[in-house]
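Undergrad: what would the 3D arrangement of this be:
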Amino acid sequence: MSKEMMAVLVFGGIAAVAVVMLIMERRGIATRKAARGGREVDVSDLIAFGSAAGEAEKTQTPK
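TA: Take a look at the predicted model:
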């Protein structure tokens, strides 16, 4: 087997692993979002307020 074919196989394997990891991460995100009742938690809130930001209700805006 030539060096070029080995390079194609190695980089193809790396790409395949990256795609599988992306799919697994997207499924994990969907699972965590479903566990929160469909709410999004902003990362800046987590940095500023810690894990309590993910558990608390969002502030209601006046109607």
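
Undergrad: CA atoms for contacts and neighbours, from now on please.
TA: Will do.

Undergrad: any idea how far A18 is from L9?
TA: Distance of L9 to A18, computed by C-alpha to C-alpha, to the nearest Å: 14 Å.

Undergrad: one more, so I can put them side by side:
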Amino acid sequence: MTANSNNGRVRKMKPDELVEIICAGLAKDQYEVYPGLAKLFYLLNRWNPRFLEKKLKQISARS
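TA: Next up is the predicted model:
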């Protein structure tokens, strides 16, 4: 699914890391868990959704 999406700029999360983050969130009774850059995207989307959309479009156009 992400074979061509990296371009060497973003480190992909290993499945084991993701499982650890999710399990830690579940142990803390968290309803939402934001692994990796997901928390940054969440905060940017709350702060300025148009800015985030514009930046994501720019990144996808480069791929």
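
Undergrad: got a TM-score for the pair?
TA: With the length set by TM-score structural alignment, normalised by the length of the first structure, the two chains reach a TM-score of 0.30; 29 aligned residues with a C-alpha RMSD of 2.7 Å.

Undergrad: what about the helices in the first structure?
TA: According to DSSP state H, the first structure carries its helices in the segments 3-35, 43-49, 52-55.

Undergrad: please point out which parts of the first one sit buried.
TA: Across helix 3-35 of the first structure, burial judged by 16 or more other C-alpha atoms under 10 Å covers no residue at all.

Undergrad: next: the last one.
TA: By neighbour count, and taking 16+ other C-alpha under 10 Å as the criterion, the buried residues in helix 52-55 of the first structure are 53-54.

Undergrad: just checking, L44 of the second structure touches R50?
TA: No - the pair L44 of the second structure / R50 is not scored as a contact, 9.3 Å apart, by C-alpha atoms under 8 Å.
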